[in-house]
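Asker: pasting the structure only:
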């Protein structure tokens, strides 16, 4: 909110003649971007409380707080492990609890429609309602239900995604490319396979600021869970292939933009045989050809496949069985099933094979030049397009009640009309302190901030914003989580 400073009761009258002429440098200096003063878009329609801190030339950090605590706790009955489902399943769960002497009630909710996924209705069966300071009583109800053979869990009502008073605790980092003289980069840390904290990756790069990047694969072996789910380009090198059609953040020098992409990776043998490489730096599925780079940081899978070890120019140094190291300066073509046969037939030692990589912008149909200044980070869901809310949950693989409607901690990235980069963390999972945001609320927030394009990155316990080496938000795990990749702001 704008403020006026009064010095005692003195009134100063300033005439045009008394104002020194602006120098050419001062006149040309762009105005500092500030948070909107209009009503906050979530909760009660009033202005938010905000604090500002200058981080570096062109980089500003804002703390935004809004709303008040009001939601309490309930107990949700589980239906095959889920807390919501069809009306019939919810009624059956409620009736089971009533038969055991518990006053269960049916709750109907509406999951809002988004750009590529229609509105839907769901149902929950719930028992009881307790204020914020009585979570222990809700936990006691879960215990009693368990003794009666009924599965349930404690739910904070603020997580539901329906109407709430908040509160919200948000950090907004703005980077003005007209003033900032550094650059933007993606980082996977020391290796693709291992997870690292955002602050660790920021420290390695000497970054001024950083946020966590996209989602990573939690459904693979533990030592490989740093692998991005989707595209990753670091300083011009493709280190993880895209899921075609999903949203991504394209970084080059100090410019950022958001689009949908696909990747095309092929290999052509010296005998003219050409085939697709379907994966980069991930575990191979049956009948797949996967490329491993020296950044992978783990042995290739020992899966009875075949491998061709390549030098930097594509020369085949060695044919070997699967399950070996990727030495510095080399790449490894790894084939399973019929693609192992392709390697044995078309990647002979001392031959040269050509690996071609393209990242295609699906909005323009053109290839994105993979220069050393180019990085790409995959997003979880597109949020804003051309200044309007446009949540692409289905295209981005997140079309569910939990991802669209429920509130979680969020990390968001947006670009304004003037090219300003906005990085946002919305803290959550702290009842009474901050509730997080749904996908729809995240889109609304980014439009309020002035983003013309915006994307959702990984959230939950992964959400972290680092400024000058220290977290400025509060990760919901209580400490920083190791993640797959990060977006860095470097000098």
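Answerer: Done, it's in. It should be emphasised that the depicted structure is a prediction, and the values quoted were computed from it without experimental measurement. Numbers count the residues shown, from 1 in each chain.
Asker: Please count neighbours and contacts with C-alpha atoms only from this point.
Answerer: Will do.
Asker: Spell out, range by range, the strands that occur in the stretch 201-350 of the chain.
Answerer: Here the stretch 201-350 of the chain has its strands, by DSSP state E, counting those that start in this stretch, at 209-212, 232-234, 237-240, 246-252, 255-268, 274-276, 279-280, 289-293, 306-310, 316-321, 331-335.
Asker: In CSV: these, plus distance to residue 447 and mean neighbour count.
Answerer: Shown next, in CSV, are the strands of the stretch 201-350 of the chain (distance: least, C-alpha to C-alpha, whole Å; neighbours: other C-alpha atoms under 10 Å):
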stretch, distance to residue 447, mean neighbour count
strand 209-212, 20, 30
strand 232-234, 26, 26
strand 237-240, 30, 23
strand 246-252, 17, 26
strand 255-268, 15, 21
strand 274-276, 40, 16
strand 279-280, 35, 24
strand 289-293, 39, 26
strand 306-310, 47, 26
strand 316-321, 51, 17
strand 331-335, 43, 27
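Asker: Comparison target below:
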């Protein structure tokens, strides 16, 4: 945990009052919650309302990518002053399972109070594993407890957090890359939204770019840009499979109706080609959707033509899930925004220990203001992360762990005041060796 030094008695007193107010809800309480319950912190603080920040009169910044909520702008204060006047409660640690630990603490500086929840996961411990947790179809959403339930993603879940940014106002599908250990590659893009957390075939975690690699054997010139994405890149060609769900019509072409085409491939042959996009129909086979030049290229295919469509991910990871920005790369902070505060979720890797660090920062509450991107990266670096990635935040920020009674419960305070339905999550499993 970070060491702090005081600069001025006045600044320290102000920070102490903030951290005392934040600590009133008690990060160490972390009771065992029934599935889908909100943490007692929310119920115990009736004076707070969803979306309330440290100062409702504060200047508003840009909206969060997924939920469109504007973030409060943090006061411009020298970093040395903020660090010197910062205070922290003693961390409260609990063992979730062998190899998985939960740590909670509060901090405060002249910008306001913050609450942190940290999962430390050691993938080298026998029985511990990380996986993608998603709904039954890519174009669907569910609350994190539902996604982590045995009915959706198998037994053995001991913890998890929300994952990728997603198309919250339309299809609900995630924006980036997703690979499940059991189900394989579910969604991906050739470019954009490819920054991901992944685990390789040897079980080693890494953070980097994980783009789609797709091709058509008989037509190597076809440019495949998307797999089960909320929309096809302009000029590109998207692949849609049964994992997507039912066809979404012109929603996947961003409303574009001219210069589009669909080609349905089944059993390695073209069985249908049309200039109109169907909606609400089951996908039986591989559906190719083109826009502009992509549609023109698809228009040269004829019914009955042989077509072998293949896809995978660069680097061949065993599992992968995207975020939007790399926070830390090879020990260096890569983000620059130190003004806009939101609830945040991040994942990082400590190369010295091999541990995976999963952090959530509560925000939009009077007792926890959220964090800027620079603050998030700095916290991850202080915790030991050599690489770190920003996952979806805002009202999506949710962390769940298994309690002493064996049930999964929420340990942070989602800013909506209720559990948001999200596109996917990161699943932490523990299965006793030989069990």
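Answerer: Yep, that arrived. Model, not experiment: these values are computed from the prediction.
Asker: could you pull out the helices for the stretch 301-450 of structure 1?
Answerer: Under the criterion DSSP state H, counting those that start in this stretch, helices of the stretch 301-450 of structure 1 are mapped to 338-346, 401-404, 439-449.
Asker: okay, the longest one sits on what stretch of structure 2?
Answerer: The reference is to helix 439-449 of structure 1. Residues 373-383 of structure 2 are where helix 439-449 of structure 1 aligns, with TM-score structural alignment as the criterion.
Asker: Measure the mean distance from that stretch to structure 1 post-superposition.
Answerer: In the superposition against structure 1, stretch 373-383 of structure 2 averages 0.7 Å from its aligned positions (mean C-alpha distance after the TM-score superposition for structure 1).
Asker: What lies in contact with that stretch?
Answerer: Here stretch 373-383 of structure 2 makes contact (C-alpha atoms under 8 Å, 6 or more residues apart in numbering) with 1-2, 327-328, 331, 333, 335-338, 340-341, 344, 346, 348, 357, 359, 388.
Asker: buried subset of these?
Answerer: 327-328, 333, 335, 338, 340-341, 344, 346, 348, 357, 359, 388 (16 or more other C-alpha atoms under 10 Å).
Asker: from those, which two are the most distant?
Answerer: Pairwise distances across these (C-alpha to C-alpha) peak at 23.0 Å, for the pair 340 and 357.
Asker: thinking again about what came up before, quick one: the strands of the stretch 201-350 of structure 1 as JSON lines, columns for distance to residue 44 of structure 1 too.
Answerer: Shown next, in JSON lines, are these (distance: least, C-alpha to C-alpha, whole Å):
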{"stretch": "strand 209-212", "distance to residue 44 of structure 1": "28"}
{"stretch": "strand 232-234", "distance to residue 44 of structure 1": "39"}
{"stretch": "strand 237-240", "distance to residue 44 of structure 1": "42"}
{"stretch": "strand 246-252", "distance to residue 44 of structure 1": "31"}
{"stretch": "strand 255-268", "distance to residue 44 of structure 1": "31"}
{"stretch": "strand 274-276", "distance to residue 44 of structure 1": "53"}
{"stretch": "strand 279-280", "distance to residue 44 of structure 1": "47"}
{"stretch": "strand 289-293", "distance to residue 44 of structure 1": "51"}
{"stretch": "strand 306-310", "distance to residue 44 of structure 1": "60"}
{"stretch": "strand 316-321", "distance to residue 44 of structure 1": "63"}
{"stretch": "strand 331-335", "distance to residue 44 of structure 1": "55"}
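Asker: just the helices in the stretch 1-150 of structure 1 please.
Answerer: Using DSSP H, counting those that start in this stretch, helices in the stretch 1-150 of structure 1 cover 24-28, 87-99, 135-147.
Asker: quick one, which of these is nearest to residue 106 of structure 1?
Answerer: helix 87-99 (6.7 Å).
Asker: State the span of structure 2 onto which that closest one is aligned.
Answerer: Helix 87-99 of structure 1 maps onto no residues of structure 2, going by TM-score structural alignment.
Asker: other SSEs contacting that helix?
Answerer: Under the contact definition 3 or more C-alpha pairs under 8 Å, 6 or more residues apart in numbering; DSSP states H and E, helix 87-99 of structure 1 sits against strand 104-111, strand 120-130.
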